[in-house]
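[1] dropping a prediction and its sequence here:
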Amino acid sequence: SATLSLHPLALTAAAMPPPPPPPVHLRLRVSITPPHPLPLPYSRRFSSATSGPATARHLSLRCGSRRRVPVCAARSEAAGAEGFDEELGRLLELLPGELRRRVEDHPELPALVEVVMDLGRPPLARFPSGDFLLSHRPISFDDLRQATAKVGDFGGDNRAGISRTLHRISAIRNRQGDIVGLTCRVGRAVPGSANLLQDLVKDGGSLLLIGPPGVGKTTVIREIARMLADDYDKRVMIVDTSNEIGGDGDIPHPGIGNARRLQVPNQEMQHKVC
C-alpha cells in the first residue's frame, strides 16, 4: 500500500481559480490639424505643452456615452473676417485715446483676448502670447466712468455688452457698489469651430463642454446652435443667461444663424424664463 500526503496550503491554492487579467484602459484622443496654420500668437501659447508648435486649441468634451474627446477650437483666419474689424473697433472705443492707439498699433491686434482696467493700476492688454502694458499711468475713476457710459446696463452678474456684438464687459465693484475695475473681453464667432462635433450634434445627445477660461467654450456652443438651426433645420431656442451666446441687445448676433434667443433678466429666476 502507498500513502499520499498533500500539504493543506497546496490544496487551497489548487482549488482557487486563476486571478482575472488586469483591466485594460483605452484612451481615445482625436486631434484635427486646421487647413492653415494658426496665427503665431496661438502657436506660442501652446508650444510648451507639445514637442513642436501647437496647431490647435483643445477643449474637453464629455457626452452621454462617457467618451472624452478633445475639441479643436482653432481660431484661424476667421478673426479677420468681414465685419469683425468693425466689431473690434466698437470695443476699443471704450478705451481712452492713448490706450486705444497702443492696442491698435500692436502686431497681434486680431488675436486680442481682453483689456483689463483696474482702478489705481496700469492698464493691460492680454494676447495669447502674454500681457502687454498699455500705459504706466494708473487707471482713474474718470477712465472707468467714460468706459461704462458707452455700454449697456450691468446686470446682477456685473456683466454688460455692446449691442449686436459678442464682446463682454465684466465689472468689479467695491463695498459701496462703485465700479473699480473692468475686463473688456473680445467675443468672436468662428464658423467651423464645432465641425469635429457634427456626429454628436446630429445624434441629439447631451453635451458638456469643459475647459479653462478663454479656450473657446462659448464660441463652440454658439456654433453648435447655428449648426442645429441652419444645417439640420432644427428649431433652436437659446436660453442666454448673460447674453454671451447671442450678443447684447434685442437683435441677436448673426453668429447664431437662424437660432432664436431668450434673454434672462435675472439669473436667479432663469427657470421661469424656460
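    Yes, it's here.

[2] use CA for all of it now, contacts and neighbours both
    Will do.

[3] would you mind measuring from G216 to V113?
    For G216, the distance to V113 equals 11 Å [Cα to Cα, to the nearest Å].

[4] now L92, nearest residue through space, not along the chain?
    R100 (5.9 Å; Cα to Cα, 6 or more residues apart in numbering).

[5] which outside residues touch stretch 218-238?
    73, 188-194, 201-202, 244-246, 255-262 (Cα atoms under 8 Å, 6 or more residues apart in numbering).

[6] which among those residues end up buried?
    Buried members of the contacts of stretch 218-238, counted by 16 or more other Cα atoms under 10 Å: 73, 188-194, 201, 244-246, 255-262.

[7] doesn't M269 fall inside a helix?
    Yes. Counting by DSSP: H, G, I helix; E, B strand; the rest coil, M269 is part of a helix.

[8] neighbours around it, how many?
    Neighbourhood size, M269 [other Cα atoms under 10 Å]: 10.

[9] buried sites along the strand or helix carrying K272?
    Per DSSP states H and E: K272 is located in helix 270-273. Neighbour counts over helix 270-273 (16+ other Cα under 10 Å) mark no residue as buried.

[10] okay, now the one to match up with it:
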Amino acid sequence: MTNGFRCSDDGLDALLGVMPPHIREAFEIHPQREDLIEIILDLGRPPEARSPGKITVLAPHPVERVDIEHVVKRIGAFGKDNRAGIERTLHRISAIRNRVGTVIGLTCRVGRAVRGTVDIVRDVIELERSILLLGRPGVGKTTILREAARVLADDLNKRVVIVDTSNEIAGDGDIPHPGIGRARRMQVSTPSEQHSVMIEAVENHMPEVIVIDEIGTEAEALAARTIAERGVQLIATAHGNALDNLMQNPTLSDLVGGIQAVTLGDDEARRRGTRKTVLERKAPPTFEVLVEIQERDRLAVHHDVAHVVDMSLRGLPLRPELRLRDEDGKVEIRKAPAPAEAQTAQVTELRPAAPKPRLTNRKTMRIFPYAVNRSRLDQAIRICQALVQVVNNVEDADMIVMLKSHERHQPKRLQLALSQGMPLHVLRNNTVTQMTYFLRSIMDQRAPQPEREAAMREVELAVRDVMENQHAVELSPQKTAVRRLQHQFAEGYGLNTESTGSEPQRRVVIYPASGV
C-alpha cells in the first residue's frame, strides 16, 4: 500500500471465489487489483471493476440472471438493509431488487483492514474524548473506525465494543475479522435496532469505548447522548461531509448540541446588534471533537465542537486544524491560521481612546488533560467556579493533568513538555470528586484575589486574546454587577459581547469586532 500503510490480508481471493468463472478469469489480468474498490454486476449490462478514477469492463457479454444467482448462493443471507457478506472477510455485497423483490444488481465492495490509517488522528483518540467522523462515501471513514478500535483495544488496553450494524467493521460471520484486534463486536439483527444495541452494549458489557458506524436516526443520536453522559468514549461516523451538514440536519443536529431559536429582549438585541430572534446551541454536544475527512490523506479537525458551533451560529469564520499526510506517510499538522499582524495593528489603531490591557500575571490556569474525561473535568470546573481553561495543545498549557494509569505511557510531546519544566498533576481516577479536589487545591495555591478584581483581570487578558487571535473567548461565570463591568470594558475596545448560560453559571463571551 502507499503512504507507508500496511494492509492485512484483504481476502480478495474469497471475493473472486464467489464470482462466475468468466468474470473471475477476466479479473485475474486486471492491472489495478490492489486498488480495486468494487465489482458491479447489473442485469443486462457488462460487469465492471471500479478503481480510483477508473472503470474497467471485465467482460463484453452482459450479466445474466444465472450470474447473479451464482453469487447470491455463495454469500451470506441478505439482511433487511439488503447487505450481505462473506464469512471472515470485510467484503460487503449490496443488492438491488426489482419491484417484486428479485435481485437484479449487485455491488460487491472490497473491504480491507489497513494498518496506519489512524495515525493521522491517533493523538486525538488517545485523549479519551468522543470523536465524530464525517466524510462522503468511500473516503475511508470505516477504515479509520476499524483501525481506531484495534489501536484502543490492543495498544491502549481499553475495553472496546463495536456496534456493527451491517458487519462492515468486523466482517461477516460469528467470528470477527482480526482487523479489529481484541475489540469485541456486537452484531445488530436489523438496522432499526441499532440504538437498542448501543444501550445494551453499555449496560451489559462495561465498555470504556464504543465504536459505531453510521449514526443516522434520531433514536441513535439520543442513544449516543445517553452513552456519552455515562462517561463512555464514543467514536462514530455520521451522514454528512462537514459540520454545516449536521447543523442543518434536524435529525442529527443533537450530535453537535442541537439548534434552537431564542427570542432576546429589546436591550439585549440592541446591544448585540442582531434581530430579536437568533439561533443558539441548545445543549452540550454529544461529541467533543469533529473530524471532517476531506480526502483520504487530508482531514480537518475541530477540537472544541461546542465553541465551533457557537461561532458558526454567529456567522464567524471557522478555522479548523488541518492535517495532511504525504506520500511517505508523514503527517503535517497545520494549526488554525491566525490573522495577519497588520490586521491586529489596524484593530488597535481604530480604538485610540480605549484603555490598553494591563500586563498582569495570568489568573486563569490553562490545563491540558491527558486521558482525563473532558465532560467530567468541565463539570468540576463549573462546580468550583475555577478560573481554569482547558486547552487542546500541550504547548498552550500551564499544567498537564493525567490519570495515574497513563503516567508510565506518555506520548513524546508530553515527555518533552515535562522535561522542560511543565508542572504535572496526576489523578488517581476519572471522577468528578477527584477533579474537584484537584481544582480547589490549585485555587488555594494561587491565592485568589477578591471576586471583582480577579474578574477584571480575566477580561483584560481575554480582550487582548480576542484582538490578537481574532477568536471568541468565554469568561468564567460571574454575578450580574461584575458581568456588567466586563461588558463595558470589552465594548470600550469596540468588541462584541454577550451573556450566555443560566444563573449561577451565566457568563460573558467576547467576540472579535464585526467586519475586522
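    Noted; the coordinates are in hand. Only a predicted model underlies this, so the values are computations on that prediction, with no experimental measurement involved.

[11] give me the TM-score for this pair.
    Remark: TM-score between the superposed chains equals 0.70 [TM-score structural alignment, normalised by the length of structure 1]; 198 aligned residues with a Cα RMSD of 1.4 Å.

[12] coming back round to it: in helices, which of the contacts of stretch 218-238 of structure 1 fall?
    Taking DSSP state H, the ones among the contacts of stretch 218-238 of structure 1 that sit in helices are V201, K202.

[13] sec struct for R150 of structure 2, please.
    R150 of structure 2 - assigned by three-state DSSP - is helix.

[14] what's the separation between it and L16 of structure 2?
    With Cα to Cα as the criterion, R150 of structure 2 and L16 of structure 2 are 27 Å apart.

[15] what sits closest to D240 of structure 1 if chain neighbours are left out?
    Q263 is the one closest to D240 of structure 1 (Cα to Cα, 6+ apart), at 5.3 Å.

[16] what about that neighbour, how many neighbours?
    Neighbour count for Q263 of structure 1, taken as other Cα under 10 Å: 18.

[17] re earlier: quick one: map the residue nearest to L92 of structure 1 onto structure 2.
    In structure 2, the residue matched to R100 of structure 1 (TM-score structural alignment) is R24.

[18] can you check V220 of structure 1 too?
    Aligned partner of V220 of structure 1 by TM-score structural alignment: I144.

[19] quickly find the element holding its match.
    helix 141-150.

[20] give the next helix or strand downstream of that helix.
    Later in the chain than helix 141-150 of structure 2, the nearest helix or strand by DSSP H and E is strand 160-164.

[21] list the contacts of the equivalent of the residue nearest to D240 of structure 1 over in structure 2.
    Aligned counterpart of Q263 of structure 1 in structure 2: Q187 (TM-score structural alignment). Contacts for Q187 of structure 2 (Cα under 8 Å, 6+ apart) come out as V163, D164, T165, S166, N167.

[22] just among those, which is most surrounded?
    Busiest of the contacts of Q187 of structure 2 [other Cα under 10 Å] is N167, holding 27 neighbours.

[23] so how far is E214 of structure 2 from it?
    For N167 of structure 2 relative to E214 of structure 2 (Cα to Cα), the value is 12 Å.

[24] shouldn't E468 of structure 2 be in contact with A342?
    No. Taking contacts as Cα atoms under 8 Å, E468 of structure 2 lies outside contact range of A342: 10.5 Å.

[25] for the helix holding I144 of structure 2, give me the average deviation versus structure 1.
    Average distance, helix 141-150 of structure 2 versus aligned residues of structure 1 after superposition (mean Cα distance after the TM-score superposition for structure 1): 0.4 Å.

[26] next one: that helix to chain centre, how far?
    13 Å (Cα atoms, centre = their mean, to the nearest Å).

[27] count the residues that sit near P21 of structure 2.
    13.

[28] kindly report the same for the one 5 residues further on.
    Other residues near A26 of structure 2 come to 12 when the count uses other Cα under 10 Å.

[29] sweet, I'm off.
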